[in-house]
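>>> my questions are about this predicted structure, shown below with the sequence.
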Amino acid sequence: MALSDADVQKQIKHMMAFIDQEAREKAEEIEAKAEEEFQIEKGRLVQQQRLKIMEHYEKKEKNLDLQKKIQQSNMMNQARLKVLKCREDHVQGLLEEARQRLGEVVKDRARYGQMLKGLIAQGLYQMLEPKVIIRCKERDVSLVQENINNALADYKAATNKTCDVSIDTQHYLGPEVTGGIELSAPNGKIKITNTLESRLDLISRQMMPFIRETLFGSNPNRKFDE
């Protein structure tokens, strides 16, 4: 049975309505899918940027913490150096005061004479030469002469050797020397300095650890004495 034009038109409209509905539903489905993917991508990008921002500030915080530690370390080192300098200045001040007091030693002529005897004998032990020339302060010539024989007696008793000792009356110890003597062989190749200043320097070096400990207490970081 043949369809009339009206029936054909009706079926066409029905098919067009169905296609339109299908297209609309497909478009909504695509739009929903696109929205879902957009939200997922948006969340991923936001999370990615958030992690980057967190990483940036964590790195910044670590750098600040590192700079703070470096600054604290530098400040502690500077403070430690200032303390060490103040201590060293104090020790050097005490040594300088001791040097200035050396002048009081030579005022007691009897005690100073005994000291010269010991300095002469010690120099002879170190040199072990048959002939020795002694230099001293011009004012000490007579005192040195008085104590040479006693020093030679001690030297001979200890070494069973003799020595010809003379005093240099042409070249005396300079004004920078408070007292004591210098001994040398005639050829000048061997020389022993036993001035009061040299003895003070020697004793101060030997006793420096004890001096520092007495003044400032023991150092827990020091394993060996200087």
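It's in. Residues are numbered from 1 along each chain as shown.
>>> all contacts plus neighbour counts: C-alpha atoms, from now on.
Fine.
>>> mind checking how far Ile190 is from Ile133?
Relative to Ile133, Ile190 is positioned 10 Å away (Cα to Cα, to the nearest Å).
>>> take the one below as the second:
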Amino acid sequence: VSKTDIKHMMAFIEQEANEKAEEIDAKAEEEFNIEKGRLVQTQRLKIMEYYEKKEKQIEQQKKIQMSNLMNQARLKVLKARDDMISEMLNEARQRLANVAKDPARYPTLLDGLILQGFYQLLEPKLTVRCRKQDLQVVQASIQKNIPIYKAAVKTNLEVRIDQDNFLPPDVSGGVEIYNSSGKIKVSNTLESRLDLMAQQMMPEIRVALFGANPNRKFMD
């Protein structure tokens, strides 16, 4: 083999090696680009999922905050309404004193309160507590109503006024009636009757002040 042949063989081998190296480089670059694209896509999906999750969390937090704000606003409205009703009832309580000062109305009112107490207790012996300044008008009302009670119930009735324990000065009028043991009481003071009436009429009071509740489906 001549030197020329050897050079040709070496050149051929070197050319094949270069081509093989280029092929390997091209293959490696292709695989690199594929892998890079896969990793980029994977990371892109992870980033999208992360921000979608964050967006949902923010939306949920926004809904919770809006719900809390609405609840707080609703509670403020309810409190404002309750405060208005309380002010109205307090004003009504202050006016109760004027009822007891009316000589044309108060004795008739006492008659009804006392007779109602008799019927509620249905006991043969009763004790009445009243304001000290009402002592005479209460005595007259008791004597007037005992015959009415006896005629209706067909039983005797003894009533005494507790003159050792009058109703406190902050009571505007009316009476408290106890059974003989003192364990059962009917409170027919003006304040207690106002509270009872307010409790019974609260739905009508709310409608009169604030209008009908559009969310209410059933009426009592």
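Looks like it arrived, so ask away. Quick caveat, the model's predicted, so the values are computed rather than measured.
>>> ok so, going back, give me the common contacts of Ile190 and Ile133 of structure 1.
Contact criterion Cα atoms under 8 Å, 6 or more residues apart in numbering; residues shared by Ile190 of structure 1 and Ile133: Ser184.
>>> looking at those two, which is more packed in?
Neighbours were tallied for Ile190 of structure 1 and for Ile133 using other Cα atoms under 10 Å; the higher tally belongs to Ile133 (17 against 13).
>>> run through who's touching the helix or strand hosting the more buried one.
When elements are assigned from DSSP states H and E, Ile133 of structure 1 belongs to strand 131-136. Outside strand 131-136 of structure 1, the residues that touch it by Cα under 8 Å, 6+ apart are 124, 144, 163-169, 171-173, 179-186.
>>> for PyMOL, what selects the buried ones among those?
Only the buried members of the contacts of strand 131-136 of structure 1 end up in this PyMOL selection, burial being decided by 16 or more other Cα atoms under 10 Å:
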select buried, resi 124+144+165+167+172+173+179+180+181+182+183+184+185
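>>> inside strands: which ones of the contacts of strand 131-136 of structure 1?
164-167, 180-184 (DSSP state E).
>>> turn the residues you listed into TSV, columns for distance to Glu41 of structure 1.
What follows is those, written out as TSV (distance: Cα to Cα, whole Å):
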residue	distance to Glu41 of structure 1
Asp164	108
Val165	106
Ser166	106
Ile167	105
Gly180	95
Ile181	96
Glu182	95
Leu183	97
Ser184	97
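>>> looking for the alignment partner of Ser204 of structure 1 in structure 2.
Applying TM-score structural alignment, one finds that Ser204 of structure 1 aligns to Ala198 in structure 2.
>>> check contacts around that match.
The contact partners of Ala198 of structure 2, by Cα under 8 Å, 6+ apart, come to Leu89.
>>> over to Gly37 of structure 2?
In this structure, Gly37 of structure 2 makes contact with no residue, judged by Cα under 8 Å, 6+ apart.
>>> can you tell me the element it falls in?
With secondary structure defined by DSSP H and E, Gly37 of structure 2 is part of helix 3-100.
>>> what angle sits between the helix or strand hosting the match of Ser204 of structure 1 and helix 3-100?
Following DSSP H and E, the helix or strand that holds Ala198 of structure 2 is helix 190-210. Our comparison of helix 190-210 of structure 2 with helix 3-100, counting by axes from the mean of the first three to the mean of the last three Cα atoms, to 10 degrees, yields an angle of 130 degrees.
>>> report the distance from helix 190-210 of structure 2 to the chain centre.
Remark: helix 190-210 of structure 2 is offset 19 Å from the chain centroid, using Cα atoms, centre = their mean, to the nearest Å.
>>> quick one: that helix to structure 1 mean distance?
Mean deviation of helix 190-210 of structure 2 from its aligned counterpart in structure 1 after superposition (mean Cα distance after the TM-score superposition for structure 1): 0.8 Å.
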